[in-house]
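Engineer: Predicted model, plus sequence, below.
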Amino acid sequence: KTLREGEEIVLRDPRNIPLAVMRIEEVYRWDLNYEASNVLKTTDLRHPLVAEMHTWGEYYISGELRVIQLPRHYDFPEYRKTPRQVREELSKLGYEKVVAFQTRNPMHRIHEELTKRAQERIGGALLIHPAVGLTKPGDVDTFTRMRIYKTLYEKYYDRRRTVLAFLPLAMRMAGPREALWHGIIRKNYGATHFIVGRDHAGPGRDSKGRPFYAPYEAQELFARYEEELGVKMIPFEELVYVPEVGGYVERREAEGMGYEYITISGTEVRDSYLRNGRKLPGWFTRPETAEILLETYTPKYRQGFCVWLTGLPCAGKSTIAEILSVMLQARGKRITLLDGDVVRTHLSKGLGFSKEDRITNILRVGFVASEIVRHNGVVICALVSPYRSARNQVRNMMEEGRFIEVFVDAPVEVCEERDVKGMFRKAREGLIKGFTGVDDPYEPPEAPEVHLDTVRLSPEESARKILEHLIKEGFLLE
């Protein structure tokens, strides 16, 4: 709000190193619901970008950038290339046409087949251009993916016709709109064509279990703006492996020809193969890729997870958390318990109870919890955490499936009866302001992994219900 047009500000990286200077040309208030509805076609908080948008400030700024220096990368520097470097490298290959391939996942045989088919279709060069910035929670980590890309490029692609470059891009998971953006970016890197496959940049399913975008919606939008973009689309449908022909064909063709075909979903890769220490089959992936994935994969019962208990004050969160902690320790788990009251005296000391401070408190706890989970630890968080958007932002800090939201449900009248500290009474008398359940709203979860009716269930029964969920999901062995 204090910034004015014409002022200059320094943009710094997380280590406070200056990267660029912006001369401010615009300062304007933005509308979250309008932008989310028009760019992402949803305001559902299960969309990772929608949840993140709820943590942004009230104003946008824009203006001319003067670059001071580019960020330093110490991992695979030979493949960290600027647009100019990539264009020069492609020019040396001597092809008029270049098709670019975007991915945020490990490359398997299906991707290899798809890229080589696209290259042959245009009769030109291929740019393998994976995004190696922030991607969807739960994706294979960047370093593992970069090792796979490097190995495949050096062993299985014709380097006289192919360039590999890592793109430092944070995925927005914006589906169709993101496909257009990806096309524009690749044009800047020298591509004339761009591969758009099934469910491009898809964020998964919404809070009602429905896909955010149709499988080929990105292709339809790209085709509409192809001429304006100046980049031609190479569309592909889903490929499947047909043992009878010993290769990949489009699913529609396989079904039309009556072929039997086989596929392996991402869930099967994780749960049926890697979790059990089984090597992926050769028709699905190269042996080097299978080895790298096996080296980095942890079986699910050894993976970390976060149990996040949310509910009104005095609903029973802390009591259930303590009982669950003991039950998990009895099963050999080492537990970190982050209780709201304790957190307030240490990690979030100095924060008040305004909405902004409450969100900051939730995100601080969420960050600590996500680091514990990332290193395969187990954390139980017991906080009121009244705002749905903040809880979803924490969910998006962790790999998909590792955040278990538990709604500790009790009517406000019951919570007030249980309140031995008299906090509800003080809030109703006006002695405490902004108290959840009295003069500050509580937004209950729309689709929690576990819903506990604490009027009907005792604290021990509630803890056992969470335990049953963890066993069902494979985090605990029976």
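Structural biologist: The structure has been received and is ready for your questions. Numbers count the residues shown, from 1 in each chain.
Engineer: Going by C-alpha atoms from here, please, whenever you check contacts or count neighbours.
Structural biologist: OK.
Engineer: Tell me who's in contact with residue 386.
Structural biologist: By CA atoms under 8 Å, 6 or more residues apart in numbering, the contact set of residue 386 is 310, 311, 312, 436, 441, 442, 443, 444.
Engineer: of all those, which two lie farthest apart?
Structural biologist: Maximum pairwise distance in the contacts of residue 386, criterion CA to CA, is 13.4 Å, between 310 and 441.
Engineer: Which of those two has more residues huddled nearby?
Structural biologist: Legend: neighbour count by other CA atoms under 10 Å for residue 310 and residue 441, higher for residue 310 (28 against 13).
Engineer: ok, that one to residue 244 distance?
Structural biologist: Using CA to CA, to the nearest Å, residue 310 is found at 53 Å from residue 244.
Engineer: take a look at this one as well, against the first:
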Amino acid sequence: MTVKPQFSPYAESLLVHFRRVESIKSESVSYPSVDLGVRQLCDLELLVNRAFYPLQGFMTRDEYESVLEHMRLPDGALWPIPICLDVTEKLASSLATGESLAIRDGEGFMLAVLHVEDIWQPDLGREAEVVYGTRDPARHPGVRAFFEETKPWYVGGKIEGLHLPQHYDFPELRLTPSETHRIFSQNGWRKVIGFHTRDNLHCAHKEMILRAAREAGASILLHPVVGRPRSGDLDYFTLVHCYKQFVQKFPRNMIRLGLTPFAERFAGPREVLLQAIVRKNFGCTHYMVSEDQGDPFAANGQDLFYPRGSAQEVLAEHVGDIGITMVPIRRMVYVEDKSQYIAVDEVQPGMSVKEISSVELRRRLMEDLEIPDWYSFPEVVAELRKAYPPRHRQGFTIFLTGLSGAGKSTLAKVLLAKFMEMSDRPVTLLDGDIVRKNLSSELSFSREHRELNIRRIGFVASEITKNGGIAICAPIAPYEEPRQIVRELIQGYGGFIEVHMCTPLSVCEMRDRKGIYAKARAGLMKGVTGVDDPYIAPSNPELRIDTSEMTPTEAAQEVFLYLEEQGYIR
């Protein structure tokens, strides 16, 4: 028999009394401890502030298995996605049930204590298959993140919270469920419609939200997530400034803006069920859901991973379990003849419909073109222009990849000199050998360490790019996956130009300035890229350059022509 969960609008937080805090801190001197990553910190905060009610801690094995098998907790309460504390094998082997584990943030500040009830090694492939619908990381970026981030052992048990994670940014917007309930009561809001977003909002979104709120007779909780950043996301601070301008366009006392540290998994319908449970715990009576909500490829022009509309259908089947009304989002378009927005299903033949995609918006911002008033609010556009300067004022990374001897270092030096002559941006050279000596000296040439070296280069380049500089990277970078990770990281901040130095291996061996090919052929050196270790050529680089057919200066000219065509230089 299914038991309906009793969602308590006034569920107490898991924060203990201040006198208990002092007791725990005193006892914790002997506790083992774990420092949480970003995803884990988001989960902990929602556990402690009771946005994840009725959970009282990280899931035990029984709870985990029940959620995977039945999408419910052992008591019958609906719960779609495991919320588990993943730890290293080393830490797991040092723990025993009945012990306590100190939970700390990345700086070592103690936030909570977990009373260990279960320690087990899950089948992560099975979990991915059940939650995401696939275990293939190439098909689903959420699965890729899951496998990359999740440690191999789980620890479950109830938690006692000492402090919520400290946030120094926008504290007035980081409302807990108890605070939103109090605000709703003070304002006399009996019906509240929740809106989940991580994207920028414009005129069409205002009309869409207003229509849904009026039809439901509800006030609005605009509840953007500020958990883990995703590649290509707008700068978080800019987004919040845009949200603050956006809510000013609504009638007074109709909308409230609040931020929630929700770590999105992009698990489709299951994700949307969890979103709805969280919004119910924040006091919402209604929840707006789009046709592609929770999909990893929503709104980016790619084919959806989950069937269109499946999120709405699954939530509609479970509204009784959650106690929230699902409101389907109706997409709005601007009709020039009427000079107003109408629902797309109300468009009549012959009407002149105008839209601007997110890709087109970014292009207009980068090329300093007009953004029409019918599309967005001038105050929002002003904030966006700060985050998306024209390309000739953006930072960018030139990522040269190819075999040893392909001409990467020589071309990098020519580019460095030319950029220094231009002197309009700071320029940094991250040559493969220089990085190996100064940044990755302790790494070997195993595949794992090669990938780590490329990620380090990508991180440094992303910081340079974010701050408006030019990074010239020249590693061998033989594997496609880490190159793609670097691309995704850097494109969130500026330009990324991948240059495949496709000089043939035979020419590279003839050059062999370092003698590595000769040593490899003589059996004196192992793991040499191109000899006994593969080089996976980039699938879609911006440029391919063969230095057996051109001089370094000519190769540099190819790069500069591309940069000029794309608007990065003038």
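Structural biologist: Structure received. Treat the numbers as computed from the prediction; the structure is a model and nothing was measured.
Engineer: hmm, back to that, let me have the contacts of residue 386 of the first structure in CSV, adding distance to residue 139 of the first structure as columns.
Structural biologist: Shown next, in CSV, are those (distance: CA to CA, whole Å):
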residue, distance to residue 139 of the first structure
310, 26
311, 30
312, 33
436, 35
441, 34
442, 32
443, 29
444, 28
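Engineer: could you flag which of these are buried?
Structural biologist: Buried subset of these (neighbour count, 16 or more other CA atoms under 10 Å): 310, 311, 312, 436, 442, 443, 444.
Engineer: counterpart of residue 375 of the second structure in the first structure?
Structural biologist: Counting by TM-score structural alignment, residue 375 of the second structure corresponds to residue 284 in the first structure.
Engineer: Count the residues that sit near that match.
Structural biologist: 19.
Engineer: do the same with the one 3 residues further on
Structural biologist: Using other CA under 10 Å as the criterion, residue 287 of the first structure is surrounded by 15 other residues.
Engineer: Next, the contact list for it, please.
Structural biologist: residue 280.
Engineer: So residue 99 of the first structure belongs to a helix, correct?
Structural biologist: No - under DSSP: H, G, I helix; E, B strand; the rest coil, residue 99 of the first structure sits outside any helix and is assigned strand.
Engineer: That one matches what in the second structure?
Structural biologist: The pairwise alignment with the second structure assigns residue 99 of the first structure to residue 193, based on TM-score structural alignment.
Engineer: what residues are up against the nearest residue to that match once chain neighbours are set aside?
Structural biologist: Closest residue to residue 193 of the second structure apart from its sequence neighbours, by CA to CA, 6 or more residues apart in numbering: residue 286 at 4.4 Å. When contacts are counted by CA under 8 Å, 6+ apart, residue 286 of the second structure touches 191, 192, 193, 194, 216, 280, 324, 325, 326, 327.
Engineer: What about the residue nearest to residue 319 of the second structure when sequence neighbours are not counted, how many residues nearby?
Structural biologist: Excluding the flanking residues, the one nearest residue 319 of the second structure by CA to CA, 6+ apart is residue 325, at 6.1 Å. For residue 325 of the second structure, the tally of surrounding residues (other CA under 10 Å) stands at 20.
Engineer: Please tell me I have it right and residue 325 of the second structure contacts residue 315.
Structural biologist: No - the criterion here is CA atoms under 8 Å, and residue 325 of the second structure misses it with residue 315 at 9.1 Å.
Engineer: and the gap between residue 123 of the first structure and residue 90 of the first structure?
Structural biologist: 14 Å.
Engineer: again, but for residue 189 of the first structure
Structural biologist: From residue 189 of the first structure to residue 90 of the first structure the distance is 9 Å (CA to CA).
Engineer: Kindly report the same for residue 76 of the first structure.
Structural biologist: Distance from residue 76 of the first structure to residue 90 of the first structure, counting by CA to CA: 19 Å.
Engineer: Lovely, talk soon.
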